[in-house]
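*Asks:* sharing a model that was predicted from the sequence below.
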Amino acid sequence: MKSKKNSRIIIIAISLSVLIIGASMFIINSVNKAGNVTFEHIHGLGFTGDGEKLLVPAHDGLRIYENDAWEKSKNEPHDYMGFSMTSDGFYSSGHPSPSSDLKNPFGIIKSDDTGSKIEPLALYGEVDFHGMSAGYHSSSIYVINSEPNSIMSNPGLFYSLDNTENWKQSKVENLTGQATTLAVHPDNENMVAMGTNEGVFISLNNGDNFEQALEGESVSALSYTFDEQVMAASMKDKVKLSLINLDSLSVVDIKVPKMESDEYISYLAANPSDVNTFSFTTSENNIYLTQDLGESWNLIVEKGKAVKGE
């Protein structure tokens, strides 16, 4: 069993790692002179409830991919952090746009799919969470808290099962390595996965105890699928994308497109309406999409610039 001291050290490492990953993904402009959509500070990835749209939060608002084409959201260009897509919108933290009357930072907010209706939920004007994940069909929210605030008295992994009304701190036992990412099961509010530089760890009891599900891999991104698997991106000698069966913990590797030597997968998203469709972003501001479980890939953003569909 991990000591409380070791658990606190791991949580502090989580916070630093999330900040480093978020800061490493950037490009200069939001829209170039030709009007093509581009990306600054990619902060997440997620499919809408109908599976038709892919949303990407950038430094200055949302980008939306639908019918092989990109567009920039017409709503206020907020700087969303800790972005987590759900069946009826998204949870997020971050900062409002300069022209907005909303408080800075966001704390935790809930929005519709496009960011047109924003509801502050907790720690509004107080905290900016970079590490946050929510259940796609549940109201469970998990956050990595880096310092004390008015709700959370110390650093650690905290969770709410009732849309931020009440919070508890996870014990985070049997988690080893430097944690970098987390994901919440779409339906089971008690199941959370965390990735570290030593593998994938899964908890069935709200992060109190973890079991290792993938060893010897430095994990950069995680996402639960909608067919009882965890999708994990890792980097050792090369980039790997693995599917971990939640019942057997068996692992199947998925083909990935060729990448640069130091490029890694930064965010993953599974499509709720098609188990063969998912997408990922990379540290080089590329975004890929597959509709056949990795047998073929479409490059839909290259070096931060949207790729036009044929």
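*Replies:* Ah, there it is.

*Asks:* can we go C-alpha only for contacts and neighbour counts from here?
*Replies:* Noted.

*Asks:* for the chain, what spans make up the helices?
*Replies:* Using DSSP state H, the helices of the chain run over 4-23.

*Asks:* the most centrally placed residue in it: what's it in contact with?
*Replies:* Nearest to the centroid of the C-alpha atoms of the chain, with distances taken as C-alpha atoms, centre = their mean, sits Gly44, at 5.0 Å. Counting by C-alpha atoms under 8 Å, 6 or more residues apart in numbering, Gly44 touches 56-57, 81-84, 267.

*Asks:* is it possible to get a markdown table of the residues you listed that adds neighbour count and distance to Tyr142?
*Replies:* A markdown table is the format used below for the contacts of Gly44 (neighbours: other C-alpha atoms under 10 Å; distance: C-alpha to C-alpha, whole Å):
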| residue | neighbour count | distance to Tyr142 |
| --- | --- | --- |
| Val56 | 23 | 20 |
| Pro57 | 28 | 19 |
| Met81 | 27 | 14 |
| Gly82 | 24 | 10 |
| Phe83 | 27 | 12 |
| Ser84 | 28 | 10 |
| Tyr267 | 24 | 17 |
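
*Asks:* ok, second structure coming up, stack it against the first:
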Amino acid sequence: MHDVQVVRDDHSVLIATHTGVWTLGDPFQDDPGPVERVGTGRQDTMGMTLAVDGTVYASGHPAPGEQPELEKPNLGLIRSTDGAATWDPVSLTGEVDFHALSTASTGDGTVRVVGLDSGTSTVLVSDDSGETWSRGATVEARDLHLLDADPDTVVATTPTGLQLSRDGGRSFAPDRGAPALVLVDDERGGALIGIDARGVVWTGTPGTESWDNHGTAPEGVQAMTYVPDDSPGNQPWILVATETGLFTSRDLGASWDAALGADRG
């Protein structure tokens, strides 16, 4: 599993894999239903992100035998407005394979997209929903994230620690007060939540030394997302994907429940 996203309306889960995008119902339901492929696409979905308006952006490689005309077997940026059932090419087809993608709404209502070109480790930035791009910094990142509260701020997780950009990904500097996160997401109000290489869950504010460690995620985390669920009677929660399944936590990693896999009761 390369990425996981949660649809805010119904808490269904979108799972990016080597064989397309799959879905699971609300993991907090007694029976979330089976895991099913969304649509007929079997593309190798290496990167995926869900915009606030419900648009899904993704990248990766065509399914075996598909689109042989491409100069490189790279999808560029593709977009879905029906929950990943169907996809339309947006830009950079046959050129770029994004392994990390993130979106945020800018002050004028447009959608900013940042992506990490896996071939060059270059951050690419678009201010028109991925139609056109400008080149940003080169950074050896595992994960990229645009802050919802400030789309000029981009955080990148790297082998040497968290890197911070205040100019929309055009330059980065070490965030020396932050833990060495591997995966990162928005918490709320400009704060971050992330997981380090040992699986420890952290929350804090980028650019400061104000960070707190919490619980520990299941072994082998490959992807994570944070859901700020403020509906009555509910709490925010974390969803992680591991080599063996999906797991949820409502207490910042102090305890985990299996949503998918052998451990689900």
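*Replies:* Here it is on my side, so go on. What you see is a predicted model, and the numbers here were worked out from it, not measured in a lab.

*Asks:* what TM-score do we get after superposing?
*Replies:* Scored against TM-score structural alignment, normalised by the length of structure 2, the superposed chains reach a TM-score of 0.79; 248 aligned residues with a C-alpha RMSD of 3.0 Å.

*Asks:* measure the corresponding residue of structure 2 for the residue nearest to the centre of structure 1 to Met46 of structure 2 for me?
*Replies:* Mapped onto structure 2 by TM-score structural alignment, Gly44 of structure 1 lines up with Asp3. In this view, Asp3 of structure 2 and Met46 of structure 2 are 8 Å apart by C-alpha to C-alpha, to the nearest Å.

*Asks:* mind listing what Ser279 of structure 1 touches?
*Replies:* For Ser279 of structure 1, the contacting residues are 268-270, 287-290, by C-alpha under 8 Å, 6+ apart.

*Asks:* which residue in structure 2 aligns with it?
*Replies:* Checking TM-score structural alignment: Ser279 of structure 1 goes with Leu239.

*Asks:* and the closest residue to its match other than its chain neighbours, what does it touch?
*Replies:* With C-alpha to C-alpha, 6 or more residues apart in numbering as the criterion, Leu239 of structure 2 has its nearest non-adjacent residue at 4.6 Å, and that residue is Thr248. Thr248 of structure 2 makes contact with 27, 237-240, 256-259, according to C-alpha under 8 Å, 6+ apart.

*Asks:* could you rerun that using 7 Å?
*Replies:* Thr248 of structure 2 sits next to 237-240, 256-259 when contact means C-alpha atoms under 7 Å, 6 or more residues apart in numbering.

*Asks:* residues near the aligned residue in structure 1 for Trp202 of structure 2, how many?
*Replies:* Under the alignment (TM-score structural alignment), Trp202 of structure 2 maps onto Ser242 of structure 1. Other residues near Ser242 of structure 1 number 20, with proximity taken as other C-alpha atoms under 10 Å.

*Asks:* I'd say Ser242 of structure 1 and Met231 touch.
*Replies:* Yes - using C-alpha atoms under 7 Å, Ser242 of structure 1 is in contact with Met231, at 5.7 Å.

*Asks:* what distance do you get for Asn245 of structure 1 to Leu214 of structure 1?
*Replies:* To Leu214 of structure 1, Asn245 of structure 1 is 11 Å away according to C-alpha to C-alpha.

*Asks:* please apply the same query to Ile108 of structure 1.
*Replies:* Ile108 of structure 1 sits 31 Å away from Leu214 of structure 1, going by C-alpha to C-alpha.

*Asks:* the more surrounded of the two?
*Replies:* Using other C-alpha under 10 Å as the criterion, Ile108 of structure 1 and Leu214 rank with Ile108 on top: 28 against 22.

*Asks:* my guess is that one contacts Ser92. True?
*Replies:* Yes - counting by C-alpha under 7 Å, Ser92 is a contact partner of Ile108 of structure 1 at 5.8 Å.

*Asks:* touching stretch 240-258 of structure 1 from outside, list them.
*Replies:* If you take C-alpha under 7 Å, 6+ apart as the criterion, stretch 240-258 of structure 1 is touched by 213, 228-234, 294-295, 297.

*Asks:* need those in a markdown table with distance to Ser99 of structure 1 and neighbour count, can you?
*Replies:* What follows is those, written out as a markdown table (distance: C-alpha to C-alpha, whole Å; neighbours: other C-alpha atoms under 10 Å):
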| residue | distance to Ser99 of structure 1 | neighbour count |
| --- | --- | --- |
| Ala213 | 45 | 19 |
| Glu228 | 42 | 15 |
| Gln229 | 41 | 20 |
| Val230 | 39 | 25 |
| Met231 | 38 | 25 |
| Ala232 | 38 | 29 |
| Ala233 | 37 | 27 |
| Ser234 | 39 | 27 |
| Gly294 | 41 | 19 |
| Glu295 | 44 | 12 |
| Trp297 | 38 | 18 |
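
*Asks:* looking at those, point me to the pair that's furthest apart.
*Replies:* Greatest spatial distance in the contacts of stretch 240-258 of structure 1: Ala213 and Trp297, 26.5 Å, computed using C-alpha to C-alpha.

*Asks:* structure 1: which residue goes with Ala258 of structure 2?
*Replies:* Ala258 of structure 2 maps onto Leu299 in structure 1, by TM-score structural alignment.

*Asks:* ok, back up a step: farthest pair in the contacts of Ser279 of structure 1?
*Replies:* Ala270 and Ile287 (13.5 Å).
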